[in-house]
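Participant: Here you go, sequence then predicted model.
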Amino acid sequence: MSAPKAPIRVVITGAAGQIAYSLLYPVAKGDVFGHDQPIVLVLLDIEVMLGVLKGVVMELVDCALPLLREIIPTADPNEAFEGADVAILVGAMPRKEGMERKDLLKANVKIFKVQGEALDKHAKKSVKVVVVGNPANTNAFICKKYAPSIAPENFTCLTRLDQSRAQSQVASRVHISAQDVHNIIIWGNHSSTQFPDVSHGCVLLNGQKVKIMDAVKDEAWLKGAFISTVQKRGAEVIAARKLSSALSAAKAICDHLHDWWFGTPEGRWVSMGVPSDGSYGVEKGLIFSFPVVIKPNKTYSIVTGLELDAFAKEKICATQKELIEERDQALEACA
């Protein structure tokens, strides 16, 4: 028999919030990092939320999960990121009614500057970071900037939820399971400028691989209502339930990290916000959502060489423009 694995330290910020509440159980149960991987959960939130966090810790204890070795609640980023293997940065100021996106950005980048500095000082240099708190791409950029001793490629942001939304829209249209929709791409920013692109995707119909364009047979929908539905889905959820999409976000975080940990199947790619290497004309260093493939050794690479038509190039240009503006505002706020 092989020796039992050493526990990994997984930090979740905003740990008393609703996304974390949906995320903690699958992570602690082993659904993300493997059912033979012990875990130490480090739960970071602000001081005023520690009372609520105490209740969350009690619930985790009461789950009696065999892989969960220790739970550490804290309000101190330096304590939280000590020896971290994985950091899931969920906590951020939520956008309030009437608040401009740029105001939200200015408030949140300061949080991610502090967390980047703490990661730089205390986390393992191999730490894998996924930023969820919005504006996720730009927060990830700031976090990366202030953790210069950690490899840039270790900083990502979540666009898997957008990919899942796009898959589900296509699946519903073709009357198949979402798991039979492959290689949809989310380009750019996790915002209303993102570009859900089906032009390289396919579906499985009666055991046959068919291009999405051919299966849907409605180019007007694919270039119109489909895109806007995916772009605005988060706002629609908030309007309906008066809270953000916590359940689906938690599922997407699990998918993002599981694939990063174990790799993507042959011939498949997934969407992740990652530092641009200049592919597809995207400015180097921007955290931009690309299609990526991931090896079992936890390294990913951007899928290159995909042909883009004029429509796609225009959409990618627009979302890049927004990200450059956000980055510049964020750098100004951190100065």
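Facilitator: Done, it's in.
Participant: Every contact and neighbour count from this point should use C-alpha atoms.
Facilitator: Fine.
Participant: what are the ranges of the helices in the stretch 51-200 of the chain?
Facilitator: Secondary structure of the stretch 51-200 of the chain (DSSP state H, counting those that start in this stretch): helices located at 77-80, 101-122, 136-145, 160-174.
Participant: And here is the other one:
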Amino acid sequence: MPIWCCAASAPTETHVVSEVVVIMAEPIRVVVTGAAGQIAYSLLYQIASGAVFGPQQPVFLHLLDIAPMMGVLEGVVMELADCALPLLAGVLPTANPEEAFKDVAAAFLVGAMPRKEGMERKDLLAANVRIFKEQGQALDKVARKDVKVLVVGNPANTNALICSKYAPSIPKENFTAMTRLDQNRAQSQLAAKIGVPVKDVKRVIIWGNHSSTQFPDASNAVAIVGGAQKSVSEIINDDAYLKGAFVTTVQKRGAAVIAARKMSSALSAAKAASDHMRDWFLGTEDRWVSMGVVSDGSYGTPRDVVYSFPVTVTNGKWKIVEGLTISDFARQMLDATGKELVEEKQEALDVCKD
């Protein structure tokens, strides 16, 4: 299988751009699992082009998939070579988790049995939890101890929890689940409703599980309208919509995509994964982003499950946004999604005992 490589310890490169000397950083090793799949097909270009780790950060890609997919993965490696991306220092395709996770600084755990039309999330759990147990063990053995792990494969929150459990030498806060896709969906829905660009809608929150129990919360959201920042709730002025159609549209968006294209979200999922990891590495400043993180009980949520909160990120460390008011309606929604996560956790632990 074709491999080209440039060791992560190789000397830095120097480029001269318009007489300004730019020192290129040493490559970081980044693993993507399910690398021959649909999400990875969009994600790999974003990583290798500099959209995630920055325009001066070379990357060395480790691509993990199962043995029957190695032929497909060979084609992906060819395409990456044909892109002639200046920041791509090398590619390592493999079916061996320990080889894939060796010395990685960032891990996109995308590979999992995909959700199909008519499938419930619980059907996925038993099939996928063993995968994330094995990958947690491999990360624990060979990855950098400061590796940032993003779980995309569903059920993402509980998979992240299991992965962390089996990687005890890596801090729990280094394992996160992706709810950024839900946040992006929610921002898009609100922007369309208000009639503004999506970039002008901020502080939309996804609470809880990346499932149909998640709570897309617009109560703290703001939008730029006519050059002024205003509350989304005041602009829309339709409580029934914000507690009804808005919530259910975001909750069921994944199922709607599956119904339409007969496959799960791929392009949007890859974009969300890129957004999540970029903000985790490079910071959010004063922006709020939604991330599934190990709960410390904030806002009355159950502890020790991976729960989505609004967070800010500074110097690679996320911090839950504090002091938000939780309405009676929000309390019911937070509790319902928390209950599901507690149940999923127990089911997953039971599977791991088998």
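Facilitator: Thanks, I have the structure now. Being a predicted model, the structure only gives us computed values, none of them experimental.
Participant: now what about the TM-score between them?
Facilitator: Taking TM-score structural alignment, normalised by the length of structure 1 as the basis, the two superposed chains have a TM-score of 0.98; 333 aligned residues with a C-alpha RMSD of 1.0 Å.
Participant: still on that earlier bit, a markdown table for the helices of the stretch 51-200 of structure 1, including mean neighbour count and distance to Thr13 of structure 1?
Facilitator: Written out in a markdown table, the entries for the helices of the stretch 51-200 of structure 1 read as follows (neighbours: other C-alpha atoms under 10 Å; distance: least, C-alpha to C-alpha, whole Å):
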| stretch | mean neighbour count | distance to Thr13 of structure 1 |
| --- | --- | --- |
| helix 77-80 | 21 | 9 |
| helix 101-122 | 20 | 10 |
| helix 136-145 | 29 | 13 |
| helix 160-174 | 21 | 18 |
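Participant: Now distance to Lys217 of structure 1 too, for the ones you listed, in JSON lines please.
Facilitator: Written out in JSON lines, the entries for the helices of the stretch 51-200 of structure 1 read as follows (distance: least, C-alpha to C-alpha, whole Å):
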{"stretch": "helix 77-80", "distance to Lys217 of structure 1": "51"}
{"stretch": "helix 101-122", "distance to Lys217 of structure 1": "36"}
{"stretch": "helix 136-145", "distance to Lys217 of structure 1": "33"}
{"stretch": "helix 160-174", "distance to Lys217 of structure 1": "10"}
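Participant: Which of those sits closest to Arg268 of structure 1?
Facilitator: helix 160-174 (13.0 Å; C-alpha to C-alpha).
Participant: Against which helices or strands is that closest one packed?
Facilitator: Judged by 3 or more C-alpha pairs under 8 Å, 6 or more residues apart in numbering; DSSP states H and E, helix 160-174 of structure 1 is in contact with strand 181-182, strand 185-187, strand 195-197, helix 212-216, helix 225-241, helix 246-262, strand 270-275.
Participant: These: which one's closest to Glu97 of structure 1?
Facilitator: Distance to Glu97 of structure 1, taken as C-alpha to C-alpha, is lowest for helix 225-241 among these, at 11.2 Å.
Participant: In structure 2, what range does the closest one match?
Facilitator: With TM-score structural alignment applied, helix 225-241 of structure 1 matches the range 245-261 in structure 2.
Participant: and Ser169 of structure 2, what pairs with it in structure 1?
Facilitator: In structure 1, the position corresponding to Ser169 of structure 2 is occupied by Ser149, as judged by TM-score structural alignment.
Participant: and that match, what does it touch?
Facilitator: Asp120, Lys125 (C-alpha atoms under 8 Å, 6 or more residues apart in numbering).
Participant: quick one: which of the helices of the stretch 51-200 of structure 1 is nearest Asp328 of structure 1?
Facilitator: Taking C-alpha to C-alpha as the criterion, helix 136-145 is the member of the helices of the stretch 51-200 of structure 1 that comes nearest to Asp328 of structure 1, at 9.5 Å.
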